[in-house]
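Trainee: sequence and predicted model, in that order:
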Amino acid sequence: MTCGHCVSSVKEEIGGLPGVTGVDVDLAGGLVTVRSEDPIDAARIAAAVEEAGYDVVTS
């Protein structure tokens, strides 16, 4: 991700997942924080990020 549009795209895709109540994206660090009513499978979050056109890297 390199710009505000990238952040918006990722937030929109993840925010559309059922149960998600908030999404924060740290552009500089590439970190995404997801808040939800109940636990959400990490694979669903990764799929949403990939749907937005970005790769998921875990450490």
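Mentor: It's in. Numbering: from 1, shown residues only.

Trainee: from now on I want contacts and neighbour counts done on CA atoms only, so please keep to that.
Mentor: Noted.

Trainee: ok, longest helix in this protein?
Mentor: Determined from DSSP state H, the single longest helix within the chain is helix 4-15.

Trainee: C-terminal to that one, what's the next element?
Mentor: strand 20-26 (DSSP states H and E).

Trainee: got the angle for the helix or strand following that next one vs helix 4-15?
Mentor: The first helix or strand that comes after strand 20-26 along the chain, using DSSP H and E, is strand 31-36. Angle of strand 31-36 versus helix 4-15, following axes from the mean of the first three to the mean of the last three Cα atoms, to 10 degrees, is 30 degrees.

Trainee: by contact count, what packs against the next helix or strand after strand 31-36?
Mentor: Toward the C-terminal end, the helix or strand that comes next after strand 31-36 (DSSP H and E) is helix 42-51. In terms of contacts (3 or more Cα pairs under 8 Å, 6 or more residues apart in numbering; DSSP states H and E), helix 42-51 is packed against helix 4-15.

Trainee: next up, a second structure to put side by side with the first:
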Amino acid sequence: QAIFRDEARDSGLADEEWCYRGEYIFVLTLDEKRERVERVLEFVDIKGTERLRELMGREPGGM
């Protein structure tokens, strides 16, 4: 969950609109001994990430 500090929020949105919670999936591929991670595949919530970018763009000073 992303938490925006009060000083990072503009007054154009209500507090509840500053809420962001995304969904992520990680797939780890291990070596034959299952001791080390060889590969990481990450899936992100694209619609949620777009919303997060919008919120970050509203911050004073922006991204």
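Mentor: Received the coordinates, thanks. Since the model is a prediction, treat every value here as computed from it, not as a measurement.

Trainee: need the TM-score between these chains.
Mentor: The TM-score (TM-score structural alignment, normalised by the length of structure 1) is 0.30; 30 aligned residues with a Cα RMSD of 3.8 Å.

Trainee: flag every buried residue along the longest helix of structure 1.
Mentor: By neighbour count on 16 or more other Cα atoms under 10 Å, the buried set for helix 4-15 of structure 1 is 6-7, 9-11, 13-15.

Trainee: packing partners of it?
Mentor: strand 20-26, helix 42-51.

Trainee: quick one, it and strand 20-26 angle?
Mentor: 150 degrees.

Trainee: export the helices and strands packed on helix 4-15 of structure 1 as TSV, with columns for mean neighbour count.
Mentor: Below are the helices and strands packed on helix 4-15 of structure 1 laid out as TSV (neighbours: other Cα atoms under 10 Å):
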stretch	mean neighbour count
strand 20-26	15
helix 42-51	15
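
Trainee: quick one, which of those is nearest to residue 34 of structure 1?
Mentor: Set against residue 34 of structure 1 and scored by Cα to Cα, the helices and strands packed on helix 4-15 of structure 1 come closest in strand 20-26, at 4.6 Å.

Trainee: please name the nearest non-neighbouring residue to residue 7 of structure 1.
Mentor: What sits nearest to residue 7 of structure 1 in space, not counting adjacent residues and going by Cα to Cα, 6 or more residues apart in numbering, is residue 25, at 6.2 Å.

Trainee: you'd agree the one you found is up against residue 6?
Mentor: No - Residue 25 of structure 1 is beyond contact range of residue 6, at 9.6 Å (criterion: Cα atoms under 8 Å).

Trainee: overlap in contacts of these two?
Mentor: By Cα atoms under 8 Å, 6 or more residues apart in numbering, residue 25 of structure 1 and residue 6 have no common neighbours.
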